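# For reference, the sequence and a predicted model appear below.
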Amino acid sequence: MFPRVILNGTLIKKSQQKKKISPCNYKERFFVLDTQDLKYSERRLGKKPTLKGSIQLSTIKCVEAVITDVPIPCNYKYPFQVFYDNYYLYIFAPDNDCRQTWIKALKEETKQNNLVTKFHPNFWINGKWECCQQKQKLATGCRVYDPVDFASKKPLPQTPESKMEFPYGGHQTVIALQDYTPQEDDHLPLQKHHEYVLINSCSSDCWTIQDDKGNVGLVPCTYITEKYGKNFERFMWYNKNMTRGKAEDLLMKEGKEGGFMVRDSSQAGFYTVSVFTRAPGPNMEKNPRVKHYQIRQTETKPASFYLADKYLFNTIPELILYHQHNAAGLITRLRHPITPNGAYSQEVSHSPQDQWEEIKPEELTLGQELGSGQFGVVVEGKWREKKVAVKMMKEGFISEEDFKDEAKVTMKLFHCKLVQLYGVCTQRSPICLVFEFMHNGCLSDYLKTRRGRLSPNVMLGMCLDVCEGMAYLESSNFIHRDLAARNCLVSKNNEVKVSDFGMTRFVFDDQYTSSQCSKFPVKWSPPEVLRYSKFSSKSDVWSFGVVMWEVYNEGRFPYENRTNAEVMDSLNAGQRLLMPRLAPKSVHLLMEECWEEKPEDRPTFAVLLHELASLSDL
């Protein structure tokens, strides 16, 4: 019987340096975990994967995350360790969710092994353990090893009759609005939607909380909210005694698209969201204007809050945080909290990843135009002796705030199959984004110029590259919304990377409802986008199916010589793009899975990546 594949994906491994003279390096490898082994291979475009290493699961003694403050020199910043025989393998994941998925799967498969009782939570560096300073690599660990994955441990649910008792007495329950990874030793991690006990709220910046295991630590107070509470004073967006007229004057004066505030409604006990927009309305409302939305409550006990149907939240801070990222029925998303003195914040969260490197104008040399889009033009450039691509905002087509929003989105995303953003130059006009240079241009043009010269393996490798980048976006709760061959770029070594994040959105529930004014590419869009402007990772999957069709048609335009209206009619009638002449039947079947009518019937990118990888092994 063949071993069953449990998990696979691209990770980075550190050289094991089994000899003193072995070099220290970090290499991207495709890992496969099955019921017998953990294997890793090198993958090169157009060639079959080359097996570089294999570890029998029966030899593994410990699998655990590495907790360290040592700078990590590779692109992936979330390390974990596999201790087997007498060797340590350090593996780096792109995000914490990915790391926890691998740790959980490996622990599950090795829990019956002869495991260590203690492990080292930090790296072996420069001849010693960073955690305990022991100088023998095989020295006993300094922390007790738990073979059960921490993330899988959940406290038993409370019965209605019982109340959880804590050593600090009866304290208020708070809910995490979003995940939080601590950077300080005295801080606690947060998991979105999990409940915690509030111990101390005296500080204006950080509050002391306790988790369900009894651990006590600090967290930023804006990351948590009181369960069923109405204490909003600490949030920048709340203006307690603001009248409707004063709110309109203040928001109009600031004139920031998506500038907003929450204020007490004229109806006692209720709240109103006031938001500024320049977007044209369906009924020809005057422009610009301020829209007012009352925060409504359901009749259930306890009540849920909402601004638009189907988007219900337990607390008002949760509701505001959601609509800061997604318009979901509003005229625009809530971008900039406005305070009574007129100050505003462009930041939705306080993550250090939101910050970019500021590039000085004198360091940047601009060259010939490479291409242009709806909102920007891209030119060749040079920065710090490095060839770069510079995307400049077209004046009058997009606001500076929207352009900076694209930079913030792109800075959150870091993957070998995504085009890398180096920095932003805001000290010149127009402002510009500086990207890595992709020598072979966009994928659609690359395919056209090489018609008849691309092998089936090369085409499959292109689809794998795009799918890998999209699987990362999917795992990071981002949807692209404009995936097409024209928005994928080809590097000097013919590697394909996903680009153009101008329409990319971060989502909390894998769904984003666009405003009615948004434009989107009809020939790459699924029925739910065309009918209801509802985007999700599954609408990206539909677009990926069209990208595969473009690859195997060597860059031909989908639905050639047909208008958008005709395409919409054919999709409503259940018709789909025909099978490309160069596509194997197995690949066309994957395209058809991507084009299922119902989003829930389409595969995830993780599943597609697995299927495509298995085809590449044939």
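That came through fine.
# contacts and neighbour counts: CA atoms only from here.
Fine.
# so how many other residues sit close to the closest residue to residue 117 other than its chain neighbours?
Once flanking residues are discounted, residue 117 sits nearest to residue 145: 5.4 Å by Cα to Cα, 6 or more residues apart in numbering. If you count neighbours by other Cα atoms under 10 Å, residue 145 ends up with 17.
# Structure two is appended below for comparative analysis:
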Amino acid sequence: MYPRVILKETLYKKSQQKRRTSPCNYKERIFMLNTQDLTYFEHRPRKRPTQKGCIELSHIKCVEIVRSDAPIPCDYKYPFQIAHDSYYLYVFAPDNDCRLKWVRALKEATQCNNLFMKYHPNFWGEGKWRCCHQTDKLATGCSEYYPNGAKPLPPTPDPKCRFLDLEERIVVALRNFHPEEDTDLPLHKDEEYVVVDSSEPNWWTVRDKNGNVGSVPCIYVAEKISNDIEKFEWYNKDMTRTEAEELLMRENKDGGFMVRDSRHAGVYTVSIFTRASCIYRSDGEKYPLVKHYQIKETEGENIKYYLAEKYVFSSIPELIRYHQHNSAGLITRLRHCVSRNVQNSSRIKELSSEKWEIHPDELILSEELGSGQFGLVWKGYWHEQQVAVKTVREGFMSEEEFKEEAHIMMKLSHTKLVQLYGVVTQRSPMYLVFEFMENGCLTDFLRDKKGCLSQEVLQGMCLDVSEGMAYLESSNFIHRDLAARNCLVSNDHVVKISDFGMTRFVLDDQYTSSYGTKFPVRWSSPEVIRFGKYSSKSDVWSFGVFMWEVYSEGRVPYDNRSNSEVVEALNAKLRLLLRPRLCPQSVYDLMQWSWKEKPEDRPSFALLLHKLACLHQDP
């Protein structure tokens, strides 16, 4: 008797043997599930399909959806996994309904097997599990496996490694989210949710207004801030305009700001100090300026607040937080909180209470590695683990900026981004503690190894950074300072993106810098140079220059021109015309694509990743 066919459909599968995950490892196959086995075939036009693999159903130990924040380089974006014998088969469906249909059918067909008790919810790649970082591919899973799909909502936290939020925290959805599996909860932009569990690094459990509970990506929500402004350091009650100007002038920090009471009851003013836009004295000398912006309210029942009409917020603290990241119509962004009641040397309470805080006594600094954007960088040890420690110069960076960079790094987790382990705020100077990259700065590494690196290694470096940038792009982050000097190299030549001091989280994929902001001209796109407008497409331009650096083995872009000459050349639509000796024409074509005049004509990082990965497989 022939086995009965249950499902038959065209899906994608990933090669189980390739070390690198690339689009060329993803193959379109015809999958057929019957009552005895799962078989997949290669489609051949006008020929009989060729069988490429067969898995007996009795050998299957786990079938489950794969949850991952990694970019998926093939056309089908909904992965599920089939664990059998000592192998993992990753299959990709065109949509979530199709994926659920296959997972349910396979679970039903294998429910009587000797199944896993635990499984790995994320991919195996780069020599480790992305979910639990175990380096043994056959290691026991890290999440409970429910073969009948009856996973509880929400999942019960493990008291050893997870925690429940004891105080009710309210978050607001930054954008819509459509569930990808049964345990997810839909998000609706601007609606409020209660956090049930925030211990997972990427997915939080929340409850909506109707009592429904489920998982959501944590980068899609933000803490709701009440409109009680008296508890914030930037609020100066009963301060006059003259007193505000005197205090801001005395602090003498560009972007210094405060919020104070206006002359009209219930109205508030933001006062900002700037050296970027000056006025002139009678003797011709110029001196800094303090600008005053009244916080305005919208009409109607649902009152909102704004400084610039285009940027409206539900509360004054949310308004201030946004303008701390984006000038958006102001003379400069709000950089340094100034108050007559609080000195700038106070510690960051928000960070010191979190699990990211590292006690100073746990760190041992061994040797100085160099000087970074904000201060010295040291090699050190934390619990006998090698780490890199970035110090923050006194007076160079405000606590708000330190907090901003730390929170950005905490939000991001990817194998091609330098990982932040924690912060030290209980002493001066403050520290950021990162994973240690043995071979240091990519620029120095390229110059030291000049003539010793193959085309394949150089192409792999570009592929590494494109993976990291594709992740940033998919998370709505822009880097703004992508260059070889801001990438680090591990002991096994893996390149990771570092230095997120200029990164901005933007929901509309565009950040307009304040007037006079400095930027790296040789890596900057025309729209950044002319208008100070940053986006993921300006990062793509910088990535093109980065690739040129890599294949030039650390050479400075436009090294025979001054900065002003570079600007003139770009305005004349000239580019880096000299193709590096080691650079294949196919890669140089990608560079030129990245340097298109109009941002919309440039590729996305997801597309660049796809192209580079295919070139890496077939140079």
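Noted; the coordinates are in hand. These figures come from a predicted structure and were not determined experimentally.
# Need the TM-score from the superposition.
Here the TM-score of the superposed chains, computed with TM-score structural alignment, normalised by the length of structure 1 as the reference length, equals 0.65; 504 aligned residues with a Cα RMSD of 5.4 Å.
# Give me the contacts around stretch 265-275 of structure 1.
The set of residues external to stretch 265-275 of structure 1 that reach it, using Cα atoms under 8 Å, 6 or more residues apart in numbering, is 247-248, 251, 258-264, 290-296, 334.
# What's the PyMOL syntax to select whichever of these are buried?
Only the buried entries of the contacts of stretch 265-275 of structure 1 go into this PyMOL selection, using 16 or more other Cα atoms under 10 Å:
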select buried, resi 247+248+251+258+259+260+261+262+263+264+290+292+293+294+295+296+334
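# Of the contacts of stretch 265-275 of structure 1, which belong to helices?
In helices, judged by DSSP state H, the following of these are found: 247, 248, 251.
# Would you tell me what helix or strand the closest residue in space to residue 514 of structure 2 that isn't next to it in sequence is located in?
With sequence-adjacent residues excluded and distances taken as Cα to Cα, 6+ apart, residue 514 of structure 2 is closest to residue 332, at 4.8 Å. Following DSSP states H and E, there is no helix or strand that holds residue 332 of structure 2.
# mind checking what residue 189 of structure 2 lines up with in structure 1?
The equivalent of residue 189 of structure 2 in structure 1 is residue 193 (alignment by TM-score structural alignment).
# Identify the nearest residue to its match in space, disregarding sequence-adjacent positions?
The shortest distance from residue 193 of structure 1 to any non-neighbouring residue, by Cα to Cα, 6+ apart, is to residue 176 (5.1 Å).
# Please verify my assumption that the one you found contacts residue 197.
No. If you go by Cα atoms under 8 Å, residue 176 of structure 1 and residue 197 don't touch, sitting 10.7 Å apart.
# Residue 491 of structure 2 reaches residue 441, doesn't it?
No. Using Cα under 8 Å, residue 491 of structure 2 makes no contact with residue 441, being 11.9 Å away.
# Look at these two and report which has more neighbours.
residue 441 (19 against 11).
# Mind jotting down where the helices sit in the stretch 401-550 of structure 1?
443-449, 456-475, 527-532, 537-552 (DSSP state H, counting those that start in this stretch).
# In TSV: the ones you listed, plus mean neighbour count.
Compiled in TSV, the helices of the stretch 401-550 of structure 1 are given as follows (neighbours: other Cα atoms under 10 Å):
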stretch	mean neighbour count
helix 443-449	19
helix 456-475	22
helix 527-532	16
helix 537-552	26
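# Make CSV from the ones you listed and add distance to residue 115 of structure 1 to it.
Below are those laid out as CSV (distance: least, Cα to Cα, whole Å):
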stretch, distance to residue 115 of structure 1
helix 443-449, 48
helix 456-475, 31
helix 527-532, 50
helix 537-552, 39
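# Ok, which of the ones you listed comes nearest residue 283 of structure 1?
helix 527-532 (18.8 Å; Cα to Cα).
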